[in-house]
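K.L.:
compute the structure for the input listed below.
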Amino acid sequence: MPATLGSLLADRTFGLRAVGHIDPERLDLPVSWVHNSDLPDPTPWLEPGQLLLTDGGQFLPPTSAEPDAYCIRLRERGVAGLGFATNVIHPVIPDDVIEACRRHSVPLIEVPRATPFIGIIRHVADVEAADRSARLSWTLESQRALARAAVRHDGLREILRTLSSRLGTWVALFDAAGRRLSLPGIADVPASVEAEVDEQTRMLLRKSAPASVRVAGPHAATLQTIGQAGRLRGVLAVGADTPLDSGHGDLVESVIALASISLEQQRAVSDARLRLRTGVLELLIAGRGGEAARSGAAVWGRMPSPPLLAGRVPVFSGSQSLLDELELMATAEPESLFFAEREEELVLLVSRHRLAQLGSLLAAHDTTAGFAELDRWAALGRALAEAAYAAQYAREPGSVEFAAIAEHGVMGTLRRGGGALVARRMLTPLDALPAEHRDRLVGAARAWLDANTAWDPAARALGIHRHTLRARIDELGELLDLDLSTFGARAQLWAALELAAESGAATS
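P.N.:
Next comes the predicted model:
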């Protein structure tokens, strides 16, 4: 431990005495060096944390330093304290110096005549050297301990246990998805700071760049990302009530380097598994379900089997954190979830009971997937096409089922897909007609279509001759460029009239 004002006062060799009250926190601050000077303003040669010793010559003529101004300069410079020798120039410390130190919170220590300044200086220097030597020894032994831990079977966790033991504090490791890894035998994150550590971890990962942050509080912590910009592999959190010193910081940096190597190795394995997933999916799409099931079972133990929901994210950005969380979900229950990347999309096969959980995960990553019923592998292509269609109609991130869209029928789909706008464009030629003429043509078309395009019943309903009705329908077909002798054209006309009426267009 470095020398402090408290340790110097406690050392009877020097016979030092505190003059007035000194804040206990100031007594525990390290003294970085000891400097002696009788200059009226010694601050240009002082650094924060240093102890200044003086005989008090500056407070005598001809210099006669003003005590208040003198103490203000010392305080602003951040000195650890002022040691004033007595029975050398001054028999006692002058009262105005004592008052100035009190007013400006400069710790004041009386140094007896029998105590040479050089003795205090050498003592602090020896303590500092011994402290450096101890820190170096501690660092070397800690690095050796890390090296021994790294070659153990469970290397990553042993490294973190060593770090926790050497620092005497809790340690937590988060993966790229922001999940805390289980570390048996290591002190857990204190409840008082757990929520803040979790939130700061997510913030660091979202930035996707190397960074660190300190969490304040009764159980403070230092958080440091692991990995390179755009390829973060996780975050290491270390409990520390004060910022880490150089020795502790070097140890943490070594752990981060070793953890980064370990996580990169795990990532390589994970990437290989993702490629294997893509291969299994291609087998399923090719109709080779048996081979796909055998290949999947060899790696994951089991594969989902219909009935399932087939999901599709048509444009997938490749979010690594989402893939990591999907891997964890699939590992926990492989028979109910399978996923794979295919070109620029993400395909998901999930059991009905896991859909809500999966939807929440997708929403948390601002991702939308459509899902469709899959009752047999042979229908996978159709289900994926329906899923892609459903994804287009999602109004917010998460999951949307094709069945929810299909239950509204074809007309419902047309309504959702802007069919009213297309209908209005199709009927635009009618806008050029006088209102009365337009209403006659539209009324004739509605009666004719309601009568299943039978001429006589429609004419009777309108109270006109069937030749008159035929003439109006022919005119309408010519205006709209539709061959109303065909079923397709009649279906288009009916749909256009229905959608335009719903949109409030004047077509009746």
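
K.L.:
okay, CA-based contacts and neighbour counts for the rest of this
P.N.:
Noted.

K.L.:
which SSE is immediately downstream of the strand or helix carrying Leu160?
P.N.:
Element membership for Leu160 (DSSP states H and E) is helix 155-167. Sequence-wise, the next helix or strand downstream of helix 155-167 (DSSP H and E) is strand 171-175.

K.L.:
following up with a second sequence; could you model it the same way so I can compare the two?
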Amino acid sequence: MLETVGDVAQRFRLRVPTGEAGLTRPIRWTHLSELIDPTPWLRGGELLLTLGLQLHDAEDFAAYAVRLAQAHIAALGFGIGTHHPSVPPQLVAEATRHGLAVLEIPQGVAFQDITYQLNADLLRTGAAESRLIAEGVSAMTQVARSAGTQGIVATLAHRIESWAVLMDPHGTIHAAVGAARVHVDDARAAALGQRSRIRHPGLTVYGVGDPVRPRAHLVVAPRPDRISLTRELAQHATLLLDLALNPLSGGNTWGLARADAVDALMSGDSTLIERVSARWNLVAGDVTVALLRSRSRAVPLEENVLAWCAELDLPPLVSEESSLVTALVPVDEVPRWRERVTRAVEREGVPARCGLGTAQPLAASALSRQQAAQALAVAVADAKPVVDFAGLATGRLILQHLDPAARTALTTPLLPLLAGDTTRVLLRSLRVFLSENTNWEAASSQLGIHRHTLRQRMARVEELTGLSISTTEDRVIAWLALQALHADHPLDPG
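P.N.:
Down below sits the predicted model:
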């Protein structure tokens, strides 16, 4: 355990003109300096010893105290009798105002005696702390195998002799050990950045998983004398919690397993479906296929969908292929799923669109996926978070069921694109551009290309079709042609 400022004052019988403030701060090292600004050589937590040889007037004393307080030193030891007969009152006043303890060191107490004794003790304490860290990491690792996240958090709280809370990115508590209701409220406010008064200052928040998009937050309340121990153990705990929360996240094995399960369940093979359903603990009943696409390639949509499944306690039957994410949702969970996706898009800023098919037995889930693809195309076109196939407008359903001759008539303006663009790059670029309401930035981001490249493609579209994308009537003609073409390819929503 690190010695505090009060321990040092008592050991060397030093007067503390600043009173009780700051006496509980732990001391991590001692440092001697006569520089008027020693802060570039300080790391925080030091007992700084000085005779004040460079300090001459009230302005010097005040500025000196402010600099040291902002450097977060543990305390200032001020030697008297050589250059200053006592600790300058201006220094005492400013240090007191900032909660910085000042120890008055008389001539009879040598700086070398303080540094020698304290640093020797600190080295012994450091060795002991390293041993505590090693023991704590070992204990958390062992308990993680049997007790999961609750065991990891409980062991961490015991080792740091304080409380700890683990919550998901939305504030739902996974585990809380040693924490009362007020502690949990403070932990949630600290982790989510809520604008509320936190009654327990000094809380530390650690992200579990991706530092940019953590899958959980670990909040701890370090004791003043165990800050470094708490930091080391908490950082190790986040690694173990990451594995405990998603044990199969390593490599691509988990993704391949999910994709294979989704393919098998949608294969129509009743024997295979029954076997896979048993392995994934699926209850009997209808499912709805959800098909999702992100409006930005920078967003890890599959990870978001998996997080939503975990939050809603749904089986993670999710796969990603060609920028489309497929999820199988039990029919009785569809309302909660729809609400979750909508909240993610409208409140959390996830740039996604979702199409939902109708409820079908697993053996007929391929039909639900076709419907979800058509609903997704509408969601993209109308900029809606979620669209249900069952709620599609009658006009669109009629368009998708026109006879071939009628569809050919509608698609005639785009036939030059089909003839001259075997990769359909121009056709897809046109669809995305119109879906994004002719917004160059949004469309180019969706396609993953520079806006100048998109402008070149649209110029080529105009050249081949004779249509003008700057004219409302021509854009309507192009959009109807695209919708008619899409009716022939329901599995390709974009």
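
K.L.:
helices and strands around the helix holding Leu160 of structure 1, which ones?
P.N.:
helix 117-150, strand 171-175, helix 246-285 (3 or more Cα pairs under 8 Å, 6 or more residues apart in numbering; DSSP states H and E).

K.L.:
6 Å - rerun?
P.N.:
helix 117-150 (3 or more Cα pairs under 6 Å, 6 or more residues apart in numbering; DSSP states H and E).

K.L.:
just the buried residues of the helix it packs on, please?
P.N.:
By neighbour count on 16 or more other Cα atoms under 10 Å, the buried set for helix 117-150 of structure 1 is 117, 120-121, 124-125, 128, 135, 139, 142-143, 145-147, 149-150.

K.L.:
among those residues, which pair sits farthest apart?
P.N.:
Phe117 and Ala150 (49.1 Å; Cα to Cα).

K.L.:
now the aligned residue in structure 2 for Trp300 of structure 1: which helix or strand?
P.N.:
Aligning on TM-score structural alignment places Trp300 of structure 1 opposite Asn281 in structure 2. Assigned by DSSP H and E, Asn281 of structure 2 belongs to neither a helix nor a strand.

K.L.:
again with Gln456 of structure 2
P.N.:
Per DSSP H and E: helix 451-465 holds Gln456 of structure 2.

K.L.:
which residues of structure 1 does that helix align to?
P.N.:
Against structure 1, helix 451-465 of structure 2 falls on no residues (TM-score structural alignment).

K.L.:
tell me how far that helix lies from the chain's centre.
P.N.:
For helix 451-465 of structure 2, the gap between its own C-alpha mean and the chain's C-alpha mean amounts to 38 Å (Cα atoms, centre = their mean, to the nearest Å).

K.L.:
same for it, what does it pack against?
P.N.:
Using 3+ Cα pairs under 6 Å, 6+ apart, helix 451-465 of structure 2 sits against no helix or strand.

K.L.:
quick one on the thing from earlier: relative to Asp388 of structure 2, how far out is the match of Trp300 of structure 1?
P.N.:
27 Å (Cα to Cα, to the nearest Å).

K.L.:
compare those two (neighbour count), which wins?
P.N.:
Neighbour comparison, Asn281 of structure 2 and Asp388: the larger count goes to Asp388, with 20 against 9 (by other Cα atoms under 10 Å).

K.L.:
aligned partner of the more buried one in structure 1?
P.N.:
That one, Asp388 of structure 2, aligns with Glu401 by TM-score structural alignment.

K.L.:
its match against Phe371, yeah?
P.N.:
Yes - when contacts are counted by Cα atoms under 6 Å, Glu401 of structure 1 is listed as touching Phe371 (4.7 Å).

K.L.:
now do the closest residue to Val315 of structure 1 other than its chain neighbours against Phe316 of structure 1, distance only.
P.N.:
Once flanking residues are discounted, Val315 of structure 1 sits nearest to Glu345: 5.1 Å by Cα to Cα, 6 or more residues apart in numbering. Glu345 of structure 1 is 5 Å from Phe316 of structure 1, where distance means Cα to Cα.

K.L.:
now do Gln58 of structure 1
P.N.:
For Gln58 of structure 1, the distance to Phe316 of structure 1 - Cα to Cα - is 75 Å.

K.L.:
quick check: stretch 155-162 of structure 2 aligns to which part of structure 1?
P.N.:
By TM-score structural alignment, stretch 155-162 of structure 2 lines up with residues 162-169 in structure 1.

K.L.:
so for that stretch, what gets flagged as buried?
P.N.:
For stretch 162-169 of structure 1, by 16+ other Cα under 10 Å, it's 162-164, 166-167, 169.

K.L.:
take those residues and lay them out in CSV including distance to Asp68 of structure 1.
P.N.:
As requested, these are arranged in CSV below (distance: Cα to Cα, whole Å):
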residue, distance to Asp68 of structure 1
Thr162, 51
Leu163, 48
Ser164, 48
Arg166, 46
Leu167, 43
Thr169, 44
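
K.L.:
and the residues you listed, which is closest to Gln224 of structure 1?
P.N.:
Using Cα to Cα, these come closest to Gln224 of structure 1 at Leu163, 14.2 Å.

K.L.:
what's the spacing between that closest one and Trp170 of structure 1?
P.N.:
Leu163 of structure 1 is 9 Å from Trp170 of structure 1, by Cα to Cα.

K.L.:
also Arg312 of structure 1?
P.N.:
42 Å.

K.L.:
more crowded one of the two?
P.N.:
Neighbour totals were compared for Arg312 of structure 1 and Trp170, and Arg312 leads with 30 against 21 (other Cα under 10 Å).
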